[in-house]
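**Q** my questions concern the predicted model and sequence given below.
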Amino acid sequence: MTQAASADALPLATREEYNEGNAEHRQLRRIRGKLPWLLFAVCVLEFGERFVYIGLSGPLQNYIQIPYPHNSNNVPGALGRGQATGAALGNFFKFWAYLCTVFGAIVADQYLGKFKTIVYSVPIYVIGMVILVATSTPMSITSGAAMGGLIATMILVGLGTGGLKSCIAPLSAEQNTSFTSYIKTLKSGERVIVDSQLTNASIFMWYYWAANVGSLSSLITTSVEKAHSFWVAYLIPLVVFLMSLGFFLAFSKKMTTSPPQGSAVVDAVRTTAIAIRERGFDNAKPSALTARGRLGEHTFARSNERYTDTYVSDIRSGVGACKYFVLFPMYFVVWIQGFSNLVAQAGSMRLDGTPNDLMQSLETIFMLAFIPLLDMVIYPFLSKRGIHLNPILRIFMGFICAALGMMYCCVLQYFIYKSEPESIQVWVQTPAWVLMALSEIWVIITGLEVAFLKAPQSLRAFVTSMFWLTVAFGAAIGIGLSPVSEDPYMVWVYGGIAVAAFLSGATFYLWFRNDIANGIDGAPSGGLSALTGVEVGKGAVHGVGEDDKNASKVNVASSKATFVA
């Protein structure tokens, strides 16, 4: 592994340095640079991790809810604990897995670094999956060992997920070593700005695209579960994960990563505590403390060489990123419905041989289509016409799509109750998955990039884990809803979640609507804002590859758009 290059790295001699103060430069159109080829290796690992996690989660509701070997609708099962217990255990699994991202981030940022944290998390993950394969055989199910094996698997896979999810996304972005924006001349003779921020934004898009390719594993596991058995369905993702790990390790020595920063997380907490006592991060800067004669009041500020004005600003930026995530738990209440209650809803509809838990794969399929469509067609088309969707608007749009998806499920559930059993075709559920796919693109990908852009280099994994922690909070809310997550209450469950998601989205927009005008400012000194010379939230537009001839010219001085999706 190589350490991340200095933020002060200069453009290559063959490139013209970009000067934002130059009026001529500001009139040039912006494009993204070439994506780093090592991103592919990191994305393969993310593909493998999601292949296992979603491959496990896909059949989980049936595994817990339906008795062995199947119910009257020929839906396979194992434990026979009912819909409410299935939803509760599924939510617990997600809560635990995403809570563990915090532990993984602390280990990565303070002790091991991202790469070693990933490597040490893998054996824990693999042992959990081996236990699940062994205890989901017909002999284990009938002997009563399946429940204990499932709980052990949830705990171990959750620990492994925590180490992987907190590190893979920031590691993928760190492969972009072209830190500064620069000007180049295309073969056509046109001079353009190659914007590192746009490159990084596209990295997150394609990172998440790879994750969703891995999520297609539920198509395989749900089909194998129905056609053969649960243990074979769970064995396949384990084998794929090990293969993806081997590919990742083969290129690991060439990857770039930032080293662990010792007590980075603890120091950040201490700095935040000083800011609280001094009523603001500006007042917590050593220059301000010295001017007011209060530097001696804080041992950490007085004795630590790291504690500078720039460091305090970086911590403020990282903490500031977390404010955008406050309402995300309500979004993830919607998101987790796709793994539990929507699967159960599909099971009550006319299947005609379609596995009910296969339906959740529709969301993945739609995302695989929407991500390149948005990145390469729709966003450049809008940008060419002066329409630049701010990340605040994107997140708001994601919440609204989530609310509409749940309202659709509410209406559909009403008609299921009013109709003859298993009379409504399962594919009628499709519009809900379309809306949830769009919401996931606009909420989750945006959140991941905001976390990376706002975090100081020493805390990238930790701030990313704060984003993933909102999944745990959403799952906790889902656990609270579990007692009523069964017939005949599902109309009220879907309707209530829809209203809550809408209100959360509206509140998010009202709280942060000023950022539409001002941008998401305050990127840390180690973030892309400083590295590219472009203030985060200002001047970046949706773009496509270097060879695109149709991207629009943008006046950077007046544009406030940011490519965060």
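**A** Cool, the structure landed. Numbers count the residues shown, from 1 in each chain.
**Q** switch to C-alpha atoms for all contacts and neighbour counts from now on
**A** Fine.
**Q** for A291, see how far away the residue nearest the centre of the chain is.
**A** The centre of the chain sits closest to I444, judged by C-alpha atoms, centre = their mean, with a distance of 4.7 Å. According to C-alpha to C-alpha, to the nearest Å, I444 and A291 sit 42 Å apart.
**Q** quick one: F92 and A476 touch, right?
**A** Yes - counting by C-alpha atoms under 8 Å, F92 touches A476, with 7.2 Å between them.
**Q** does I193 lie in a helix or a strand, and which?
**A** Using DSSP states H and E, the element containing I193 is strand 191-195.
**Q** and the next helix or strand past that strand?
**A** By DSSP H and E, the next helix or strand past strand 191-195 is helix 196-215.
**Q** gap between that next one and the chain center?
**A** For helix 196-215, the separation from the chain centroid amounts to 10 Å (computed by C-alpha atoms, centre = their mean, to the nearest Å).
**Q** name the helices or strands packed onto that helix?
**A** strand 30-32, helix 38-57, helix 146-174, helix 361-373, helix 446-454, helix 528-532 (3 or more C-alpha pairs under 8 Å, 6 or more residues apart in numbering; DSSP states H and E).
**Q** list the buried residues for whichever helix or strand comes after the longest one?
**A** Sequence order places strand 182-185 as the next helix or strand after helix 146-174, per DSSP H and E. Neighbour-count burial for strand 182-185, counted by 16 or more other C-alpha atoms under 10 Å, picks out 182-184.
**Q** the structure to be compared is supplied as follows:
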Amino acid sequence: MVSGLDELAPTTPAAGSIDDDAKLSISEEDQFDHVPEGGRAPTALELATLRRVSAPVPWPAYLVCFAELAERASYFGCTAVFTNFIQRPLPARGNGAGAPPAGTQETAGALGLGLPAASGISLTFSFLSLALPIFAGVLADTRWGMFKMIFIASLIGIVGHVVLVIAAVPTVLRTGNAIIPFAIALFILAIASAAIKACVTPIITYQCPIDTPRVQIFRPGEKVIVDPEVTMQNMLMIYYWAVTVGSVMPIATTNVEKRSGFWLAFLVPGILYFVLPAVLAATYYFKLIKMPPMQRSVVADAWRALSIACKAAGAKTLFTKGPAWEAAKPSSTRTFGWDSTFVDELRRSRAAFKFFCFLPVYIIVDTGLTTLFVNMAAGMTTDGVPNDLLTGFNALVQVITIPILNFFVYPFFRRAGVNFSPLRRIMFGFALTSISMIIGAVLQWRVYETSPCGYSASKCTIGTGVSPLSLWSQLPLYGLPGIAGVFINVTGYELSINLAPQRMKAVIFAAQLFFVALASAAAAAASPSFHDPHLIWPFVGLAVANALAIPIAYFVLHDIDREQKAVFELPVLVPAASSDPGADEEKR
């Protein structure tokens, strides 16, 4: 998944040796142009014709990713069992820790607050985890620094898990007051999650070994461009892989919940948090990574500049022509904490923001309906399998899908001349999500039709209390959105990196998380309506919404492919007679 340079040597390429993927030949004079050992800046002709490759990814980037892996394992491992913990009461003949009697169709439970409360509390936790990174990023930029923020967050996460385990021990559950330490633990864990998410990605991108394109010798006889943008994409793929691997934790926690109880289910995903401070301390002590410098908060400056531009435009102009960006630029009569280039960078990032507006439509399906999926599974025949086991299947599908796409599907498309551009990937992802919601609506209808309690299936106690439909029929509800996430989420990271200049990458990523938080807020607002006999309609509504997102995305984002392509084709001007790699270089 991560590509690097196998061998870089100052050899002279032979004529006609350029890779066929370039599809354009280079002039004879350019082919025999000398490439020094350290490389040199590319000419405009080389930018148009040479193949672009990644620089070797520094291995300490994997250590930074461990923080995100620990945070995601904690987040998904715990949220996977939140629904049962909040919604369902303690099993009457269970072990007192929330686990049901062995060999029955009963489901684990603890608080017994019902489905609307389970949805509302779980989605509020998700909202806080995704909305707070903006504030954590400001604090890291201006006060503590990003690495220190991650270290402090790891300690906060340990405290959160300790409190969460206390809330789930049998003696506390029997008192009927477990909701108090549980709510405190959720708030603490949301802070830890937000602080880590705000800082990991900027630190990873700061480890990029190059900041401008360089011509190097990849294999004997082939010149290539070692591209910082391609390198950044590979580094972020490592990040997304860590997110995905951590997201598989529900497979463990749901089984522990079913067989041992909630206190151990909350402890297991916290183990990585207990290890994380030691990993971070060693990374800092041995100076394994570059530390981003303290600076003015880019997030705060971006909000201020955008506010000034919007206010100057006025309501009418704002909706017809957009913000008045010139008003946010410094001049001889007014000064700000930023320069004119910063405002131009903010304006250039608008394409990514347009894409982010579509994210909530997908995210509500991917994470906002988890409580409905788990509730549906509780009304199906499980045969001893935890009703929330499949919450980890989404991530497992992504772990398998990403390498298949990277190493087989995408290379095949390129050889066949198929342009599977970012916009097409986004539209395909929405199509998969819409299909999954159609399947969800049909499944929920069949559960109602075949349950002993009919359209009151969520609290059925007649007979076995469940429909004869198997739990495993839910696999498409998790698998299809998981595959769609590879096309939608990964494309979002790609756009964030490619369309945002270096200073704006943290802003764009924080904004992407905020739009995801809006999806959690929307789902939380709708959660009071999540009850029998109306559980079919959320699936129907989201099937329609994701289907409509396909043509709307085409019309709203139709320029996004061209804008991304333009980023890679911006010339780096180097005089033909210059032998200095940095002479007259115009950075992208």
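**A** Cool, the structure landed. Computed from a predicted structure; not experimentally measured.
**Q** got a TM-score for the two of them?
**A** Once superposed, chain against chain, the TM-score is 0.83 (TM-score structural alignment, normalised by the length of structure 1); 505 aligned residues with a C-alpha RMSD of 2.6 Å.
**Q** aligned partner of the residue nearest to the centre of structure 1 in structure 2?
**A** Aligning on TM-score structural alignment places I444 of structure 1 opposite N489 in structure 2.
**Q** superposed on structure 1, what's the mean shift for the helix or strand that contains its match?
**A** N489 of structure 2 is part of helix 475-499 when elements are defined by DSSP H and E. In the superposition with structure 1, the average deviation recorded for helix 475-499 of structure 2 is 2.1 Å (mean C-alpha distance after the TM-score superposition for structure 1).
**Q** now the angle from that helix to helix 393-404?
**A** Here helix 475-499 of structure 2 runs at an angle of 50 degrees relative to helix 393-404 (axes from the mean of the first three to the mean of the last three C-alpha atoms, to 10 degrees).
**Q** which elements pack onto helix 475-499 of structure 2?
**A** helix 228-246, helix 350-356, helix 393-404, helix 422-450, helix 505-526, helix 560-569.
**Q** let's see it at 6 Å
**A** The helices and strands touching helix 475-499 of structure 2, judged by 3 or more C-alpha pairs under 6 Å, 6 or more residues apart in numbering; DSSP states H and E, are helix 393-404, helix 422-450.
**Q** from L358 of structure 1, how far off is I54 of structure 1?
**A** Counting by C-alpha to C-alpha, the gap from I54 of structure 1 to L358 of structure 1 is 11 Å.
**Q** these two: who's more crowded?
**A** I54 (24 against 20; other C-alpha atoms under 10 Å).
**Q** isn't that one up against V213?
**A** No - I54 of structure 1 lies out of contact with V213 (C-alpha atoms under 6 Å); the separation is 10.6 Å.
**Q** which residue packs closest to the equivalent of P123 of structure 1 over in structure 2, ignoring adjacent ones?
**A** Residue correspondence to structure 2 (TM-score structural alignment): P123 of structure 1 is matched to L155. Take L155 of structure 2 and drop its neighbours on the chain: the residue closest to it by C-alpha to C-alpha, 6 or more residues apart in numbering is P277, 7.1 Å away.
**Q** give me the element that neighbour is part of.
**A** helix 271-285.
**Q** where's that helix relative to the chain centroid, distance-wise?
**A** 23 Å.
**Q** and after it, which helix or strand comes next?
**A** Immediately after helix 271-285 of structure 2, counting by DSSP H and E, sits helix 298-320.
**Q** buried set for that following helix?
**A** Here helix 298-320 of structure 2 shows 298-302, 305-310, 312-313 as buried, counting by 16+ other C-alpha under 10 Å.
**Q** report the contact partners of the equivalent of I276 of structure 1 over in structure 2.
**A** Counting by TM-score structural alignment, I276 of structure 1 lines up with C310 in structure 2. Counting by C-alpha atoms under 6 Å, 6 or more residues apart in numbering, C310 of structure 2 touches P323.
**Q** sec struct for the residue mapped onto L173 of structure 2 from structure 1, please.
**A** With TM-score structural alignment as the criterion, the equivalent of L173 of structure 2 in structure 1 is I141. Of the three states, I141 of structure 1 takes helix according to DSSP: H, G, I helix; E, B strand; the rest coil.
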